[in-house]
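Peer 1: Below: sequence and its predicted model.
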Amino acid sequence: MTDPLAALAAAVEVLPDDTALRLRYAGLLVDAGRLTDAIAQAAAVLQREPGNADAQALVRRAADAAGGADAGGAGTGDTERSATPGSPTTAPSSPSTPVTPATPAADDGIDWHALERDIGVVTPPPFVTEQGTSDDDPVPIAELRRETTRLADVGGLDGVKRRIEESFLQPMAHPDIARAFGKTLRGGLLLYGPPGCGKTFIARAIAGELGAHFLSVSLNGVLDKYIGESEKNVHRVFEQARAAAPAVLFFDEMDAIGGKRSAGQWSSFRNVVNQLLVEMDGVDARNDGLYVLAATNHPWDVDAALKRPGRFDRMVFVGPPDDVAREAVLRVHLRERPIEGIDLGALVRRTRGFSGADLQHLVTTAAEKAMAESIRTGTVRPIRMTDVRDALHEVRPSIGPWVQAARNVAEFANTSGEYDDLAAWLRTEKPRG
């Protein structure tokens, strides 16, 4: 009668790439007590398919079998390692981190530490402790994406776009000419203005113009309840951006992330600002290809050190959308809804001082009124100007409190001239605050 193990060994030698055949052979080797040979066969599978669950299960099964044997009864097949056709003489190496294995029988004849290290399959230990994340293997904090939005996609705001082109994009696109005129390419750009006016959208458009990856970081992506973790998060996100260069690293709510250290903040907040300064002040080439942008509604609350040369030394005011921008925003929000007889020109004139978010809220409110009547009648009817006029009685510009604070800053705290753009807008538009 043919020995099934010998027959399978011969078959494996003829068909070394047949995974199912090799695993069948390994299973019979475990049943026969030839544990070392069984693990060698499973290792051959894991060398080709590191995630093969059946091979990993066989390794653990062999480990359990060896652990259950007494000191002198590991089985005759394991007292000497026999050469088996088709088995590798050296198990594949793996870069996986060593994990403390479960303790097997003391005298089973197998070097379990070596096997677990070489094969990359471990027997889970009976007790584990929580381990923190190593700085050498950082967890990505921000989502990395490639932006296709361009400044041409930003409706209106021609003055803002021109300022961004002159102060940021053109020097980056022509570094040799910029250096000839003494224009530094270091530092970042701070976008500021009332809430809901498209600062984040403009930052995405800048990334698209530069052909760079875009990483957006908000307050909850940086701050951590444990001491020292917030600073580590700042370092990790800079490292993530440097690895993806060319990249635009965008910090939203900069007044919260980099607030004034003299404002009586907790030491952890002050340390975050210190870490930002360290990351932006690199004296080597670590920040080549890294463009740092930030947005804030309250630039006067950002730590002064972050606005010095080499850091966020260029500030651009992004005000409420002008006539052209309001028309573009209204068209976007009305585009996917049924409309009839909408006088867009009159609507643009009636919404002066509205932010982009206010315009969205206005269209949503008008749509709700048309929808309510449609539900009552059982027939869908489009949004009409009567709906929009009714909505205008309910929706008001939301930037009034911001305007009041901004006016105080422009009049009494603009000695350095950093808020000249804001002061000019207040004089020209005369918004109500």
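Peer 2: Thanks, I have the structure now.
Peer 1: going forward, measure contacts between C-alpha atoms and count neighbours the same way
Peer 2: Noted.
Peer 1: which stretches of the stretch 301-433 of the chain form strands?
Peer 2: Secondary structure of the stretch 301-433 of the chain, counting by DSSP state E, counting those that start in this stretch: strands at 314-317.
Peer 1: What segments of it are helices?
Peer 2: 323-335, 344-350, 356-377, 385-394, 400-412, 420-429 (DSSP state H, counting those that start in this stretch).
Peer 1: In this structure residue 273 contacts residue 254, no?
Peer 2: No: using C-alpha atoms under 8 Å, residue 273 makes no contact with residue 254, being 10.3 Å away.
Peer 1: The two: who's more crowded?
Peer 2: In terms of neighbours (other C-alpha atoms under 10 Å), residue 254 is the more surrounded of residue 273 and residue 254; the figures are 25 against 22.
Peer 1: Report the contact partners of the closest residue to that one other than its chain neighbours.
Peer 2: Excluding its sequence neighbours, the residue lying closest to residue 254 (C-alpha to C-alpha, 6 or more residues apart in numbering) is residue 296, at 5.3 Å. Shown here is residue 296, whose contacts under the criterion C-alpha atoms under 8 Å, 6 or more residues apart in numbering are 190, 191, 192, 193, 252, 253, 254, 255.
Peer 1: try 7 Å this time
Peer 2: Shown in contact with residue 296 (C-alpha atoms under 7 Å, 6 or more residues apart in numbering): 191, 192, 193, 252, 253, 254, 255.
Peer 1: One more to weigh against that first structure:
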Amino acid sequence: MLDQPTNTPTGPGAAESPLIASLRAAVAAAPQDIPLRLHLAELLLGAGSADAAVAEAALVLSQAPGDAQARALMARAMGAPVPTEQAPPAAPAEQQAGGFDWEAAAREVGDAVPPRFAAEPDVKEAPLTVDGSGAPGEAPAYDVDAPDAPGAVRLADVGGMQEVKDRLEAAFLAPMRNPELRKLYGKSLRGGLLLYGPPGCGKTFIARAVAGELGANFINVSINDVLDMWIGNSERNMHEVFETARRQAPCVIFLDELDALGAKRSRTQHNGMRNTVNQLLTELDGVNDVNDGVFVLAATNVPWDVDIALRRPGRLDRTLLVLPPDGPAREAILRYHLRERPIESVDLAKLVKATDGFSGADLAHVCESAAESALLDSARTGTVRMINTKDLLGAAKAIRPSTEPWFAAARNVAMFANEGGMYDELLAYLKKARKL
């Protein structure tokens, strides 16, 4: 949350009025009281302190991004024209529940903030087909998951991993949720986010949760969706992925296994792969703001194999290390995989402690192995029994965490190939976990 504004005069060299001073004290005592803060902002604006009014309105918008009164007040304080047309009708309940309503927000602020996801009027493009012909009546080229589709997730559905959530909020989500604050601070939306870490730790799940937080469509792109045996088709497929996302904006493109789609060109002998990486770089650049409303996330287990040009500012210039799940996350994952299985007297605290360093996939394997052990025992004895703590601890002891080989390889990279401090976060974790 933004820091509280300091007590400053309401005008150059002037002292605050007693009413404003008393309101400041009241707001300091109840910082979550939005109507009270808006009243203070109105008085500050009336007293000629536009900057202080903008700061108070910004704090309101950080708590309630859809507050129309705060948006209008900020527009007046910044000297922008305030729309006089009637406010649009409220969004349907299902749209409100699905995430932020970008179109309604764009209409609401009118001329104060230009619309981000404006579509060309009366222009409807037919969806691309599998062969790229665009002929009507055929299947679309790529599946686009809507934010309100069954199975859509939010960050609240991600168990634990609070540090990852906080980094996502600060570096990616907060600027996108608050267009007025973004404009005030000159924050650009260019660039994407690269998730890296051991396999099986939930990078794809986190990417889907980010799309859910933004209320955006979601396209999951793997190497099979892009690579083609015919010359030129791979580049065209890459272009069509981004074109589909631009038509479906706001949309999150998730590039899974980026090391396969964007491998280092210096190590690539095949011209087709080099051209595919070049095409990806061109699409990420988004010349003339054609990528407005398209957010790019990527994931890889081996970021050191990704072409360095993809990490340039304006492309995938932000990185986030996704580590094995912490204690609360392991407990949530274990509860999920045991929820429909017959269990009794399971000591989750002991199991969570015994699975330190396990990935989410490892934890699912532990539950599967414990269920298998109980099933075989029941089959041998002819008596059905429940899964207990002994089964789960025995499975955890027999399974070696799949993250260990990854950390063995990552250790050398973090220690001896940490150009530009890219792996500082990984190095800090290795020292803290005594893995160096």
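Peer 2: Cool, the structure landed. Keep in mind the model is a prediction, meaning the values are calculated, not measured.
Peer 1: I'd like to know which of the helices of the stretch 301-433 of structure 1 lies nearest to residue 115 of structure 1.
Peer 2: helix 356-377 (60.4 Å; C-alpha to C-alpha).
Peer 1: From the chain's centroid, how far away is that closest one?
Peer 2: 34 Å (C-alpha atoms, centre = their mean, to the nearest Å).
Peer 1: Could you pull out the buried residues of it?
Peer 2: Within helix 356-377 of structure 1, the residues scored as buried using 16 or more other C-alpha atoms under 10 Å are 356-367, 369-371.
Peer 1: Over to stretch 281-297 of structure 1?
Peer 2: 287, 289, 290, 291, 292, 293, 294, 295, 296, 297.
Peer 1: got the residues you listed as a markdown table, with secondary structure and distance to residue 216 of structure 1 columns?
Peer 2: A markdown table is the format used below for the buried residues of stretch 281-297 of structure 1 (DSSP: H, G, I helix; E, B strand; the rest coil; distance: C-alpha to C-alpha, whole Å):
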| residue | secondary structure | distance to residue 216 of structure 1 |
| --- | --- | --- |
| 287 | coil | 17 |
| 289 | coil | 16 |
| 290 | strand | 13 |
| 291 | strand | 12 |
| 292 | strand | 10 |
| 293 | strand | 9 |
| 294 | strand | 9 |
| 295 | strand | 11 |
| 296 | strand | 13 |
| 297 | coil | 16 |
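Peer 1: what's the closest of these to residue 395 of structure 1?
Peer 2: Distances from residue 395 of structure 1 to these, taken by C-alpha to C-alpha, are shortest for residue 297, at 21.1 Å.
Peer 1: Helix, strand, or coil at the closest residue to residue 187 of structure 2 other than its chain neighbours?
Peer 2: Closest residue to residue 187 of structure 2 apart from its sequence neighbours, by C-alpha to C-alpha, 6+ apart: residue 175 at 7.1 Å. Assigned by DSSP: H, G, I helix; E, B strand; the rest coil, the conformation of residue 175 of structure 2 is helix.
Peer 1: Now for residue 175 of structure 2, how many residues are close by?
Peer 2: The local packing of residue 175 of structure 2 (other C-alpha under 10 Å) involves 19 other residues.
Peer 1: if I look at the counterpart of it in structure 1, how far off is residue 205 of structure 1?
Peer 2: Aligned against structure 1 by TM-score structural alignment, residue 175 of structure 2 finds its counterpart in residue 171. Between residue 171 of structure 1 and residue 205 of structure 1 the computed distance is 17 Å (C-alpha to C-alpha, to the nearest Å).
Peer 1: Tell me how many other residues crowd residue 241 of structure 2.
Peer 2: Neighbour count for residue 241 of structure 2, taken as other C-alpha under 10 Å: 21.
Peer 1: tell me the contacts of whichever residue in structure 1 pairs up with it?
Peer 2: Taking TM-score structural alignment as the criterion, the aligned counterpart of residue 241 of structure 2 in structure 1 is residue 237. Residue 237 of structure 1 sits next to 141, 142 when contact means C-alpha under 7 Å, 6+ apart.
Peer 1: host element of residue 237 of structure 1?
Peer 2: helix 229-243 (DSSP states H and E).
Peer 1: what's downstream of that helix, the next helix or strand?
Peer 2: Going down the chain from helix 229-243 of structure 1, the next helix or strand is strand 247-251, by DSSP H and E.
Peer 1: what's the matching range in structure 2 for the helix or strand following that next one?
Peer 2: Next in sequence after strand 247-251 of structure 1, counting helices and strands by DSSP H and E, comes helix 254-257. Under TM-score structural alignment, helix 254-257 of structure 1 corresponds to residues 258-261 of structure 2.
Peer 1: I'm done for today, thanks for sticking with me.
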